[in-house]
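**Q** Build the 3D model from these lines:
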Amino acid sequence: MSWVLWLAVTFSYYAFFSWLPTLLIARGFTITHSFGFSIAICVAQIPGYFSAGFCNEYSGRKTTIVTYLGAAVISAASMALVSSSTGILIAGILLSFFMNGTFAGVYAYTPEIFPTALRATGMGSASAIGRIGAIAAPLLIGVLYPKAGLAGVFGMTALILLFGALSILVFGPSTVNRSLEEIESTY
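**A** You can find the predicted model right below:
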């Protein structure tokens, strides 16, 4: 479950952010306009991370991750469907906000779900699997975009995020109000 989660989140993050200026230019934006949008979209990561940190403490990590991933799915689907400059900017800001917020939950949740003796190995292996997504995403987007366009790229991103959300929703243990010893005893 943690590997699927990390793969989905990291793949989608790098698919979005590594290609964002290029996809905007291909959509008809000028280079200056594209980079201006990219900056505004990237700045949304900061409040996304802080808000998820707050939600992690009050709603729990699993709930925060699933909620933020669900909102990221909607944002990615919106990015695939909108055509106006304002729509693209709003969908991009929301996707950035929720993607980075998801990372705040993932970094807190992953070590909690592994037994103490395997915590570092579990976190490291999940992160390493996630890096496979980071490597594959820009390559796959480069192949997919000419064939499927912006809608195809963000539609695929939405599906991958949905798969990650369903993975944790179905298989992820809840850590709310549980000590690490209690969580470990479920294994």
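
**Q** contacts, neighbours, all on C-alpha from now
**A** Will do.

**Q** is it true that L94 touches S75?
**A** Yes. Judged on Cα atoms under 8 Å, L94 makes contact with S75 at a distance of 6.0 Å.

**Q** to compare against the first, here's another:
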Amino acid sequence: MTRLIRLNKPHGVLSQFTDKGTAGSGRPTLSGLVDVPGVYPAGRLDRDSEGLLLLTDDGRLQARIAEPKRKMEKTYLVQVEGLPDAAALTALTKGVTLKDGPARALRAKLVPEPDWLWPRNPPIRVRPSIPDCWLEVVLNEGRNRQVRRMTAAVGHPTLRLIRTQIGPWSLDDLPPGHWADADPSLARRP
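**A** Down below sits the predicted model:
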């Protein structure tokens, strides 16, 4: 039977089970959060990003979720520096040029700071003279640090990034560092 797990990955945790970085770096990994043999991440979430990460023991399901050609939508809650205007939001959806080519969001909009948001450890840097706000950004691709590079390209660097949904699976009320089983059959739905 296929196993699929929803994990709320905390900031600072690598989205892999072993740290292949500098010897003795001691960076936290998924092994400190998920003690389920045989599951592997379906996709990645940067070390400095938080939120939904899916893990499975089924290679076909892993590919269906993670492969760019599948175009599975991913929703991000993004705290950015400054207050993006309509032109900046339009640029995100029309497309921006990054070093590795054009990138565009399916949707990007201003949203209020969610009331369910947990504190980040460490907290983001706060500069009293520069306001910040929250965006909801939806992509159907996932290149390295893509959301961060896109918001920077429109003049609003990302301060905090939380993935809230991958396809039909969402973070819901899962606390940081916790996991729960998910329904793998949802991957078959259109």
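
**Q** Mind checking the TM-score on these two?
**A** Once superposed, the chains reach a TM-score of 0.26 (TM-score structural alignment, normalised by the length of structure 1), with 88 aligned residues with a Cα RMSD of 5.9 Å.

**Q** For stretch 76-94 of structure 1, buried residues please.
**A** 76-82, 88-94 (16 or more other Cα atoms under 10 Å).

**Q** quick one: terminal-to-terminal distance for that stretch?
**A** Across stretch 76-94 of structure 1, the terminal residues are separated by 9 Å (Cα to Cα, to the nearest Å).

**Q** List the contacts of that stretch.
**A** Under the contact criterion Cα atoms under 8 Å, 6 or more residues apart in numbering, stretch 76-94 of structure 1 has outside partners 37, 40-42, 44, 72, 75, 95, 150-155, 157-158.

**Q** that older thread, using JSON lines, lay out the buried residues of stretch 76-94 of structure 1 together with distance to A8 of structure 1 and secondary structure.
**A** Conversion of the buried residues of stretch 76-94 of structure 1 to JSON lines gives the following (distance: Cα to Cα, whole Å; DSSP: H, G, I helix; E, B strand; the rest coil):
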{"residue": "A76", "distance to A8 of structure 1": "13", "secondary structure": "helix"}
{"residue": "A77", "distance to A8 of structure 1": "15", "secondary structure": "helix"}
{"residue": "S78", "distance to A8 of structure 1": "18", "secondary structure": "helix"}
{"residue": "M79", "distance to A8 of structure 1": "18", "secondary structure": "helix"}
{"residue": "A80", "distance to A8 of structure 1": "18", "secondary structure": "helix"}
{"residue": "L81", "distance to A8 of structure 1": "21", "secondary structure": "helix"}
{"residue": "V82", "distance to A8 of structure 1": "23", "secondary structure": "coil"}
{"residue": "I88", "distance to A8 of structure 1": "22", "secondary structure": "helix"}
{"residue": "L89", "distance to A8 of structure 1": "23", "secondary structure": "helix"}
{"residue": "I90", "distance to A8 of structure 1": "22", "secondary structure": "helix"}
{"residue": "A91", "distance to A8 of structure 1": "19", "secondary structure": "helix"}
{"residue": "G92", "distance to A8 of structure 1": "18", "secondary structure": "helix"}
{"residue": "I93", "distance to A8 of structure 1": "19", "secondary structure": "helix"}
{"residue": "L94", "distance to A8 of structure 1": "18", "secondary structure": "helix"}
